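Chemist: below is the sequence, then the predicted model.
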Amino acid sequence: MRYLPQPATGDIEFVAVMHALSDQVRLRLLATLADDAEHACAAAAEGIDVHKSTMSHHFRVLRESGLITTRQDGRNRFVSLRRTDLDTRFPGVLDAALTAATSLDER
């Protein structure tokens, strides 16, 4: 089991977080991860209609920006939201993003 590279809490950049949050697919992924549990990538992406390689790109952008952590166990990857780190670094930003993600589903 190993964790994929991600920025330390103090290295999470606001611009990178905002870039990651600027895509509807990534916002939908965040909404799935909002329960703070660890999810298999396939389960987190369920119901989002994009190609597998595109979904991998979205997970990478979220991880590299510091929004999620990814754990690899064999061939399986598991993702979880870095809520504590984000709330420490940028209080309120994650809650605003999750509110926006919820409004996407209402459309």
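Modeler: Perfect, thanks for sending it.
Chemist: CA atoms for contacts and neighbours, from now on please.
Modeler: Fine.
Chemist: which residue packs closest to residue 12, ignoring adjacent ones?
Modeler: residue 66 (5.6 Å; CA to CA, 6 or more residues apart in numbering).
Chemist: name the nearest residue to residue 38, ignoring sequence neighbours.
Modeler: Residue 38's closest residue in space is residue 80 (CA to CA, 6+ apart), at 4.7 Å.
Chemist: and here is the other one:
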Amino acid sequence: MKSLSHPSINDINLEQILSALSEPTRLAIFKELYSAQDEKNCSSFSSLGQKNNLSHHFKTLRECGIIYVRIEGRKRCISLRNEELNKKFPNLLKVIYDNS
């Protein structure tokens, strides 16, 4: 099974998170995942843009450590790294969600 690389929690920094979430589409992806509090298929975000643009946004969010992408056959399942990020940056995701 193919897998994607994800940064370790030690390599995630606040500047990268805030920079990634300053883009409206990535912020919308974050908000959908945060409100769902569950894994979502990447196709469930199709209303936010074209597939190639969304792929770029998912990659940016994954590389800065906000999301985890799991490949299951032809599907990509996306989830927030909520628990890990809350350990490093307590309540950061809640504050961003509540104020955006």
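Modeler: Cool, got the structure. The shown structure was predicted, so the numbers you read here are calculated from the model rather than taken from an experiment.
Chemist: re the thing from before, ok, residues contacting the strand or helix carrying the residue nearest to residue 38 of structure 1?
Modeler: Using DSSP states H and E, residue 80 of structure 1 sits within strand 76-81. Strand 76-81 of structure 1 has contacts (CA atoms under 8 Å, 6 or more residues apart in numbering) with 30, 33-34, 36-41, 67-72.
Chemist: circling back to that earlier point, identify the residue of structure 2 aligned to the residue nearest to residue 12 of structure 1.
Modeler: Under the alignment (TM-score structural alignment), residue 66 of structure 1 pairs with residue 65 in structure 2.
Chemist: residues contacting that match?
Modeler: Applying CA under 8 Å, 6+ apart, the residues near residue 65 of structure 2 are 6-9, 12, 17, 81.
Chemist: can you redo those as TSV with secondary structure, distance to residue 90 of structure 2 and neighbour count?
Modeler: As requested, those are exported to TSV (DSSP: H, G, I helix; E, B strand; the rest coil; distance: CA to CA, whole Å; neighbours: other CA atoms under 10 Å):
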residue	secondary structure	distance to residue 90 of structure 2	neighbour count
6	coil	20	18
7	coil	18	13
8	coil	17	10
9	helix	13	15
12	coil	14	17
17	helix	14	18
81	coil	13	17
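Chemist: between the residues you listed, which is nearest residue 53 of structure 2?
Modeler: residue 17 (18.8 Å; CA to CA).
Chemist: skipping adjacent residues, who's closest to the closest one in space?
Modeler: residue 64 (6.1 Å).
Chemist: just give the number of residues close to the one you found.
Modeler: 22 (other CA atoms under 10 Å).
Chemist: so how far is residue 91 of structure 2 from the residue most central in space within structure 2?
Modeler: In structure 2, the centroid-proximal residue (CA atoms, centre = their mean) is residue 67; its distance is 3.1 Å. For residue 67 of structure 2, the distance to residue 91 of structure 2 (CA to CA, to the nearest Å) stands at 16 Å.
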